[in-house]
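Peer 1: Model the structure of this input:
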Amino acid sequence: MARWFAGEGDAFRLLGTRCSRCGAVFFPREDDFCRNPQCGDGELSEVALSPRGRVWSFTDGRYRPPAPYVSDPELPWRPYTLIAVELEAERMVVLGQGAPGVTVADLEVGMEVEVVSGVLHEDAETTWTTWHWRPLGVRA
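Peer 2: The predicted structure is shown next:
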């Protein structure tokens, strides 16, 4: 199974793949072929993506998403913030949730954010991890 992220603390990074022939970078990872239609299909290698980027767009999720999103239907729904971030070096946009406590009122298009690890869901046996975007200077 392909990994989407790795590391902890300041070393936490999203993982993508880079084509050796055309240099295109992909997220989520691509392990079978180069997605660039003009490429002759170079070798793909794992790369850690930029830890920072700038807010490209944002909104709040005020509805309970359908499966496979995991949420307890017995608990009241809590809105969450969705942030589209243009990565610093790759210049690609990656969507993710805002870190806990980050609301749309805290965000502006163009502000700098960083990727941090987060919890998507947990139960008695398992904690499912994901990535979150956090404005620079904000600590959870």
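Peer 1: switch to C-alpha atoms for all contacts and neighbour counts from now on
Peer 2: Will do.
Peer 1: distance of the residue located most distally from the centre of the chain from Cys22?
Peer 2: Going by C-alpha atoms, centre = their mean, the residue of the chain most distant from its centre is Gly40, 28.3 Å out. Look at Gly40 and Cys22: by C-alpha to C-alpha, to the nearest Å, they are 8 Å apart.
Peer 1: and the spatially closest residue to Cys39 that is not a sequence neighbour, how many neighbours does it have?
Peer 2: Nearest non-adjacent residue to Cys39, counting by C-alpha to C-alpha, 6 or more residues apart in numbering: Cys22, 6.2 Å away. The number of residues packed near Cys22 is 15, by other C-alpha atoms under 10 Å.
Peer 1: Here is the second sequence; please produce its structure so I can put it next to the first one:
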Amino acid sequence: MPGGILTRTRTPVVAGWFTADEEGTGFRLLGTRCSACSAVFFPREDSFCRNPACTGGELAPVPLSPRGRVWSYTDGRYRPPAPYVSDPGAEWKPYVLLAVELEAERMVVLGQAAPGVELADLTVGMEVEVVPGVLNEDAGTTWTTWHWQPTGAR
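Peer 2: The predicted structure follows:
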């Protein structure tokens, strides 16, 4: 450790679900698209097309739309299960969970709001964008994820 500074490895909490762009420029969720029916899946699907009307095709990685509209939202007032990490001895702070509709993909994707975004800041239909986030940090690792951040556009 040069100068006594602890260096943490940045590791996605789930590999392959989003880009690893730490600056946020070009950060995207990653899904898959079926070559036969054009259905898009997130979380990504690497084995078979989940569309029951499709006979199946090759599944190719595809970046999802970086912006969507709030479909629904709520606050989480419980300690979530793994992979979320929380100290059972620490005071619990609620978090905001959003369901965001991606129009081009015709799907709804869940995720936490960016730090500082409160329930009062949100409305159904408002535009949000996906941004890099941190789920947890331990001695050697910063566990990365995605968050939804309001864009200011309506």
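Peer 1: re earlier: tell me the counterpart of the residue nearest to Cys39 of the first structure in the second structure.
Peer 2: Aligned against the second structure by TM-score structural alignment, Cys22 of the first structure finds its counterpart in Cys37.
Peer 1: Could you do Ser50 of the first structure as well?
Peer 2: Looks like Ser50 of the first structure aligns to Ser65 there (TM-score structural alignment).
Peer 1: doesn't Ala104 make contact with that match?
Peer 2: Yes. Contact criterion C-alpha atoms under 8 Å: Ser65 of the second structure and Ala104 qualify, at 7.2 Å.
Peer 1: And these two? Which one has more around it.
Peer 2: Set Ser65 of the second structure next to Ala104 and count neighbours by other C-alpha under 10 Å: Ser65 wins out with 16 against 10.
Peer 1: Next up, identify which helix or strand the most centrally placed residue in the first structure is on.
Peer 2: For the first structure, the residue nearest the mean C-alpha position is Gly96 (4.3 Å; C-alpha atoms, centre = their mean). Gly96 of the first structure is part of strand 93-98 when elements are defined by DSSP states H and E.
Peer 1: starting at the chain centroid, how far to the helix or strand that that strand is followed by?
Peer 2: Moving toward the C-terminus from strand 93-98 of the first structure, the next helix or strand (DSSP H and E) is strand 112-122. Chain-centre distance of strand 112-122 of the first structure: 8 Å, with C-alpha atoms, centre = their mean, to the nearest Å.
Peer 1: hang on, the earlier thing: please name the nearest non-neighbouring residue to the match of Ser50 of the first structure.
Peer 2: Closest residue in space to Ser65 of the second structure, ignoring its immediate chain neighbours: Leu102 at 6.5 Å, by C-alpha to C-alpha, 6+ apart.
Peer 1: what's the answer for Pro12 of the second structure, then?
Peer 2: Counting by C-alpha to C-alpha, 6+ apart, the residue nearest Pro12 of the second structure is Thr144, at 4.6 Å.
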